[in-house]
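Novice: What follows is a protein structure lacking sequence information:
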C-alpha cells in the first residue's frame, strides 16, 4: 500500500482535509513506502526507551493495517476519525484508544514538521478522554498507608519468631531485619514521592543527591533512557532510607538502592515484578488487598492525599511528573520542582493519621 500514491482528480468533500505533498519521503522500495516512513519517524525519536519505541511501533502498525483493510492510500480527516470508530468497535478501552490515536497524531505532526505535507489532518482528531472514575477506588487512604507500613513490622516479628523456634543462625536474623528496613523505606518512598515500581527498580544509591539543603532522588521515568527527573525525599523517608543503608556494607554509587535479599539473587537488583510482589504481600498482610488495590495505588495515593491536603492541581502535576502532552509545560521549570512541597504534604498526612 502506498500512502502517497497519486489518485485521479475527484470532487473533494468540503469538510475533508487532504494531504498536500511538498516532497517525497525517502524510500528504496515504492511498495514499502509506509514502512520506510515509519522507520524514518522512529529513527528521529530521541530520549525514548526501547519499550516506548516498541509501543509506537505497535500502535502505528495497527493504523497501517486499518488503511490496508479499507484500501485507503490518501487518508482524509474523516478517514482518521473512522479509525477511532474502528478502534472502539474492536472493544479497545478508552485508555488504549487514546494511546493509539496519540501515536497517529504524533506521526502526522512529524510529517508536517519535515515538510512532506502542507497541513496536519490529524490536528482535530478526537482523542477519547480516559474515564478517571474507574480509578476512583484505586488509591489508599492515609490510614491504609499506615496499615501497610505497620504490616512490614508485623511480618518481621512473625519471621523472627519462626526463626528463633528453628534455632536459625544470626545471619538469618540479620537478613530478616535488613529486609524489613528495606521494605519499609521502599514503600514509604513510593507513597511520599509517587514512584512507579520500575523507577524503584532502576534506582541506585548514587541517585540520592543533596541540593540546596534538600535530599532528592534522580529517577529514570517511564519510557526514558536517562535519569533526568528528580523527586523530593521527605524527612521521615530520608531517615528510613539511611537507616536501611547503614546495614549495607561495601556499597558503591552504582549499586541498587533496594537490592534483592533472596538466596538466588543476593544483592542483585530487584525487578519491577519483584517490587510488585513485595508490596502486594504487605497489602495482604494489612488486610486491604482488593482487585482495585495494586502497588501502583501508592502513586495514586500520593496524588490523592496531596489534593485532599489543599495542594493545587498544578502543584500535584509537578510532583507527579505527569507525562500527558497537555501538561508537559508544568515540568519544564526547575524552580517548580525545587519549590514543590508534595513529598512533605503526603509525609505529614501519613504521620497525622498514624
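Specialist: Noted; the coordinates are in hand. The shown structure was predicted, so the numbers you read here are calculated from the model rather than taken from an experiment. Numbers count the residues shown, from 1 in each chain.

Novice: contacts, neighbours, all on C-alpha from now
Specialist: Fine.

Novice: surely residue 27 meets residue 33?
Specialist: Yes - contact criterion Cα atoms under 8 Å: residue 27 and residue 33 qualify, at 6.1 Å.

Novice: so how far is residue 173 from residue 97?
Specialist: 50 Å (Cα to Cα, to the nearest Å).

Novice: who's more crowded, those two?
Specialist: Just comparing residue 97 and residue 173: by other Cα atoms under 10 Å the higher neighbour count belongs to residue 97, 23 against 16.

Novice: In contact with the more buried one, which residues?
Specialist: Contacts for residue 97 (Cα atoms under 8 Å, 6 or more residues apart in numbering) come out as 84, 87, 88, 127, 128.

Novice: As CSV, the residues you listed with secondary structure would be great.
Specialist: Putting those into CSV (DSSP: H, G, I helix; E, B strand; the rest coil) gives the following:
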residue, secondary structure
84, helix
87, helix
88, helix
127, coil
128, coil
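
Novice: Endpoints of stretch 124-141, how far apart?
Specialist: End-to-end distance (Cα to Cα), stretch 124-141: 39 Å.

Novice: Pull the residues that contact that stretch.
Specialist: Applying Cα under 8 Å, 6+ apart, the contact partners of stretch 124-141 are 77, 80-81, 84, 94-95, 97-98, 101-102, 105, 292-294, 297-301, 304-305.

Novice: Below is an additional structure, to be compared with the one above:
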C-alpha cells in the first residue's frame, strides 16, 4: 500500500487505529498526536517526512529534544509514540521497514510517587466539610474527597461519574476507566454517607431545574460547562484550596496525590499488591509495584520480630 504524502493523515490514521484496536483513551490519543506533530514538524524542517525518515534522523530528533532540556520521561514518551507509529506504518505496508525498532530510549526516571500521611488526608477531609460558598457546595466537596480517597479513582473517572452509578446506596461503584475498561471498587462507610447526602441535595436541585424546564444531567457532579460535569481543572483548583485550608503545602497536594495515598495506605495496611492493581485499574502489575517502597519498614520489622536469628543480634 502506498504511504500517504500528508503527515496529518499519518497521525490521524495511527491515532484512529489506536482507539479502535487498543481502546486508547482520548487523553492518550491527544498525547500521541502532540508528540508526533512535533516530530513531523522537525522532519519537515530537515526536508524529510514520516515516509522518508531514517534511523539517523530519528536519533537526531531525540538529541534535539535533549538539547531543548526536555525531561527524560518526555523524551521516552516521544520515542514510544514514534516507535508505535512506524510499527503501524510497517503493518499497513506504508514502510518496508521500521526505522525506529532498534533505537534504545533514555528510559524513565524512577521516582517515588508523592503521597500524604493518614493525618494529612484527615485534615483535607475536614477542610472539605467547611469549604464552599453554600451548604450544597460543602456537601459536594465532602463527597468528592471521600469518594476519591475511598476508591483511588483517577480524577477524570471521578468527575465524569454517571449519577446512575450512585443510585441505591451502593457498596461498590462501577467505574469505566482507561480504554473503556470497567472495574468495581468498594466504598467506605464515610464515602457512602457522603454520597447519599450529596445525591439527595443534587436530586432536589435537579427537580427544581425541571420545574423551570431545564434539562436533567446524567452526571453525579453536574456543571453548566460544555462537558456537562465538573472539570478536572476545576477539581484540581478545589484540591489546592483545601490544602491551604488544611494547613498543607498546596505544592504537595493534587487529585493524583490522593490516588497515591489510597494505594500507599492500603499497602502499608497489609493489602495485596494484585488487589491494589485491580482497584487502581492498572493493566500491568509493574505499574503498581512503584508503591512497594512502603513495605520496607514492615518487612524489616517482620524479620526482626520473627526470624530465629534476629533475637541473637
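Specialist: Structure received. Keep in mind the model is a prediction, meaning the values are calculated, not measured.

Novice: More neighbours: which of residue 27 and residue 33 of structure 1?
Specialist: For the pair residue 27 of structure 1 and residue 33, the greater number of neighbours falls to residue 33 (20 against 14), based on other Cα under 10 Å.

Novice: So that one versus residue 64 of structure 1, what's the distance?
Specialist: According to Cα to Cα, residue 33 of structure 1 and residue 64 of structure 1 sit 11 Å apart.

Novice: now for residue 259 of structure 1: what does it line up with in structure 2?
Specialist: Under the alignment (TM-score structural alignment), residue 259 of structure 1 pairs with residue 222 in structure 2.

Novice: Out of the contacts of stretch 124-141 of structure 1, which end up buried?
Specialist: 77, 80-81, 84, 94, 97-98, 101-102, 105, 293-294, 297-301, 304-305 (16 or more other Cα atoms under 10 Å).

Novice: got the contact list for the residue nearest to the match of residue 259 of structure 1 when sequence neighbours are not counted?
Specialist: What sits nearest to residue 222 of structure 2 in space, not counting adjacent residues and going by Cα to Cα, 6 or more residues apart in numbering, is residue 229, at 4.2 Å. Counting by Cα under 8 Å, 6+ apart, residue 229 of structure 2 touches 159, 160, 219, 220, 221, 222, 223.

Novice: just the residues you listed now: which is nearest residue 171 of structure 2?
Specialist: Distance ranking of these against residue 171 of structure 2, using Cα to Cα, places residue 220 first at 16.2 Å.

Novice: which residues are contacting stretch 217-224 of structure 2?
Specialist: Residues contacting stretch 217-224 of structure 2 (Cα under 8 Å, 6+ apart): 140, 159-164, 166, 199, 202, 206, 228-230.

Novice: Strands of the stretch 151-300 of structure 1, start to end?
Specialist: For the stretch 151-300 of structure 1, the strands defined by DSSP state E, counting those that start in this stretch cover 208-211, 214-219, 229-232.

Novice: Go through those and name the closest to residue 112 of structure 1.
Specialist: Of all the strands of the stretch 151-300 of structure 1, strand 229-232 sits nearest to residue 112 of structure 1, with 30.0 Å by Cα to Cα.

Novice: Give me the mean distance between the closest one and structure 2.
Specialist: Relative to the matching residues in structure 2, strand 229-232 of structure 1 has an average distance of 2.5 Å after the fit, by mean Cα distance after the TM-score superposition for structure 1.

Novice: repeat for stretch 103-113 of structure 1
Specialist: So stretch 103-113 of structure 1 averages 1.3 Å relative to structure 2 (mean Cα distance after the TM-score superposition for structure 1).

Novice: how about that stretch, aligned to which bit of structure 2?
Specialist: The aligned range for stretch 103-113 of structure 1 is 81-91, by TM-score structural alignment.

Novice: tell me which residues in the matching stretch are buried?
Specialist: 81, 82, 83, 84, 85, 86, 87, 88, 89.

Novice: Between which two of those is the distance greatest?
Specialist: 81 and 89 (12.2 Å).

Novice: Is it possible to get CSV of the contacts of residue 97 of structure 1 that adds distance to residue 53 of structure 1?
Specialist: Listed next are those as CSV, based on distance: Cα to Cα, whole Å:
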residue, distance to residue 53 of structure 1
84, 21
87, 21
88, 24
127, 21
128, 22
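
Novice: Please indicate which of those residues are buried?
Specialist: Using 16+ other Cα under 10 Å as the burial test, those include 84, 87, 127, 128 as buried.

Novice: now for the last one: what does it line up with in structure 2?
Specialist: For residue 128 of structure 1, the aligned position in structure 2 is residue 106, judged by TM-score structural alignment.

Novice: Over to the second one?
Specialist: When structure 2 is aligned by TM-score structural alignment, residue 87 of structure 1 is paired with residue 65.

Novice: any idea how far its match is from residue 236 of structure 2?
Specialist: Separation of residue 65 of structure 2 from residue 236 of structure 2 (Cα to Cα) stands at 29 Å.

Novice: Secondary structure class of the nearest residue to residue 257 of structure 2 once chain neighbours are set aside, three-state.
Specialist: Nearest non-adjacent residue to residue 257 of structure 2, counting by Cα to Cα, 6+ apart: residue 115, 5.4 Å away. When classified by three-state DSSP, residue 115 of structure 2 comes out as coil.

Novice: separation between residue 115 of structure 2 and residue 211 of structure 2?
Specialist: From residue 115 of structure 2 to residue 211 of structure 2 the distance is 45 Å (Cα to Cα).

Novice: More neighbours: which of these two?
Specialist: Neighbour count, other Cα under 10 Å: between residue 115 of structure 2 and residue 211, residue 115 has more, with 21 against 9.

Novice: Show me what the more buried one lines up with in structure 1.
Specialist: For residue 115 of structure 2, the residue aligned by TM-score structural alignment is residue 139.

Novice: What of residue 242 of structure 2?
Specialist: Using TM-score structural alignment, residue 242 of structure 2 sits opposite residue 282 in structure 1.
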